[in-house]
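S.K.: mind folding the following:
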Amino acid sequence: MIRAEGLHIALGGRAVLRGVDLQIEAGWTAIVGPNGAGKSTLLRALAGLLSPQQGSVHLQGREMREWTAPQRARYLAWMAQQGETSGELSVRETVELGRIAHLGLGGVPGAQCRAVVEQAMQRCECSDWSARRLNELSGGERQRVLLARALATEAPLLLLDEPTTHLDAPHQVALARLFRQLAREGRGVVSVLHDLGLALQADQLIVIEAGRVRAAGHPADPALQRALEAVFGQAIRVQPGACGRPQVHLNLENVDGD
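M.R.: Just a heads-up that it's a prediction; the model follows:
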């Protein structure tokens, strides 16, 4: 669905991405790495929001620059880590913004658009308070609304920067179930995550360190698991878990006690 070749990006004179190569297919892909590794910068580059000094991004085999803005908006949906929203908009009005790529700025939503918006709100569990204003919501509630807005685009590819921010454990689990369902529907979900336990539930894991791809593959791959432990300075251990899925544990063996 999307491919990066030799991406080099510098911000403020500092190299952030250093020759990143990767390919992402349909399914759920999680991007992980230490703070400052370049995860969010990579996601913004994949979304076409940052132009690399070197290298290129291809969507469906076409270079990003060959896509018009409306075409790109219908193919991929972007959700920022700290989404900008107006507190005066209602939940439903915010989710309806996801339909602009199909309707244009002056378009009037019809029955089909209303059905898409309603389904997006149901999937993100925010239908019950669709009339409330954003400034009346908690951080976790707003996060679910912003995700519903991304779903309402019906884009085949979703690029989500820290979608679990402010979410409690039950809603993080619900989000993982939603990502798996979207993957079964043939859509691509690329999520930057700090929660390694959640990231290990993805179909593909991309491990970033110091602006480079350290490892990429299925979370069950032992080589990828060792690379994941290494980039976090052996502060974690990845071990077999239930249902064939690995689990992550803090490595407390070398912590000095009083």
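S.K.: C-alpha only now, for contacts and for neighbours.
M.R.: Fine.
S.K.: which helix or strand contains the nearest residue to residue 3 once chain neighbours are set aside?
M.R.: Nearest residue to residue 3 in three dimensions, chain neighbours excluded: residue 23, at 4.4 Å (CA to CA, 6 or more residues apart in numbering). Assigned by DSSP states H and E, residue 23 belongs to strand 14-24.
S.K.: now show me the structure for the sequence below, then we'll compare the two:
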Amino acid sequence: MGKLDGQVAIVTGAGRGLGRSYALHLARLGARVAVCDVDLHSYAEFDAEAAAMTADSTVHEIQAAGGEALGFELDVADRDAVFAMVEDVRGTWGRVDVLVANAGGGRGRPADTTASKVPPELFDLVLKMNLYGTYHCCSAVAPIMREQRSGRIVTVASYAGKVAGVGGGYAHYGTAKAAIAHYTRNLAQELGPFGINVNCIAPGVIATARIVKLVGGSTGSNSAADDIALRRYGSPEECARVIEFLATDLSDYVTGALIPIDGGWNRSD
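M.R.: The predicted structure follows:
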């Protein structure tokens, strides 16, 4: 028996990277998983990610392992598309138990995205990708979970949402992620009386194919890891185990929390 047997999970941004890891892990726990991404084959952008795939999509990886999965290609910034997806999931499986609102990301270079200089259209785009996408997903599942009087919502912030970038770069992304963390606290207060737990994770440097390509190496055995207490990058699987904690009864009395997954990156908290 899996911890999530009979339950239904939605994971956004699950075509590759951390989202794929979350979806696969929840499926291994017994959940039926709705895999959502703007491109379900986005892994093809990175050779290492493509090489790690055991099928042509996360959906088919889950199905090949004996699990149940549905695939949805959508932009979480499109509120109507998000609500339609959630209704499709409920129409197929009758319920929604877990949401991992993972979709997001940044755009632009740090030098071009400082706090006062980030172009308005880029600021708007990144807020829509991250904050608004999270808001749409949570708004879509909340009525279903209220009716069930149960549910688990996990949102995704970032280390960048707590600590300013060097020189103020990537301000739009950090702002969006900080807003997600506080939105989560408010959502937890709203939904707690209905038996719904709402928490936020804040990954640090996690060795996805994209991050490895950006910073070099997969172990952190260079200056990029010097400020990390454990002196290495995290793995997608380590993040997925935190998702397991938050999606199961292991965290029954945890809500409104912001949980760093950063190996003790140099922090002031």
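S.K.: and the TM-score between them?
M.R.: Once superposed, chain against chain, the TM-score is 0.30 (TM-score structural alignment, normalised by the length of the first structure); 141 aligned residues with a CA RMSD of 6.5 Å.
S.K.: re the thing from before, the residue nearest to residue 3 of the first structure against residue 46, yeah?
M.R.: No - counting by CA atoms under 8 Å, residue 23 of the first structure sits too far from residue 46 to count as a contact (10.7 Å).
S.K.: ok, those two, which is more surrounded?
M.R.: residue 46 (25 against 12; other CA atoms under 10 Å).
S.K.: which residues does that one contact?
M.R.: 2, 4, 57 (CA atoms under 8 Å, 6 or more residues apart in numbering).
S.K.: just the buried positions in the longest helix along the first structure, please.
M.R.: Looking across the first structure with DSSP state H, the single longest helix is helix 169-184. Using 16 or more other CA atoms under 10 Å as the test for burial, helix 169-184 of the first structure gives 171-172, 175-176, 179-180, 182-183.
S.K.: for the helix or strand immediately after that helix in the chain, name the packing helices and strands.
M.R.: Using DSSP H and E, the helix or strand that follows helix 169-184 of the first structure in sequence is strand 188-192. Counting contacts by 3 or more CA pairs under 8 Å, 6 or more residues apart in numbering; DSSP states H and E, strand 188-192 of the first structure is packed against strand 27-32, helix 39-46, strand 157-161, helix 169-184.
S.K.: and the helix or strand following strand 188-192 of the first structure, what does it pack onto?
M.R.: The element immediately downstream of strand 188-192 of the first structure (helix or strand, assigned by DSSP H and E) is helix 196-199. Packing contacts for helix 196-199 of the first structure, counted by 3+ CA pairs under 8 Å, 6+ apart, involve strand 27-32, strand 247-250.
S.K.: any idea which of these is most buried?
M.R.: strand 27-32 (a mean of 26; mean count of other CA atoms under 10 Å).
S.K.: who touches both of residue 23 and residue 46 of the first structure?
M.R.: 2, 4.
S.K.: which elements pack onto the strand holding residue 23 of the first structure?
M.R.: Using 3+ CA pairs under 8 Å, 6+ apart: strand 14-24 of the first structure touches strand 2-11, helix 39-46, strand 212-217.
S.K.: now the angle between strand 188-192 and that strand, please.
M.R.: Strand 14-24 of the first structure runs at 150 degrees relative to strand 188-192, counting by axes from the mean of the first three to the mean of the last three CA atoms, to 10 degrees.
S.K.: what residues sit buried inside strand 14-24 of the first structure?
M.R.: In strand 14-24 of the first structure, counting by 16+ other CA under 10 Å, buried: 16-22, 24.
S.K.: now that strand and strand 212-217, what's the angle there?
M.R.: 20 degrees.
S.K.: who does whichever strand in the second structure runs longest touch, helix- and strand-wise?
M.R.: The residue-count maximum for a strand in the second structure (DSSP state E) belongs to strand 196-203. Using 3+ CA pairs under 8 Å, 6+ apart, the elements in contact with strand 196-203 of the second structure are strand 151-156, helix 171-191, strand 258-261.
S.K.: so which of these gets nearest residue 126 of the second structure?
M.R.: Residue 126 of the second structure lies closest to helix 171-191 among these, at 6.3 Å (CA to CA).
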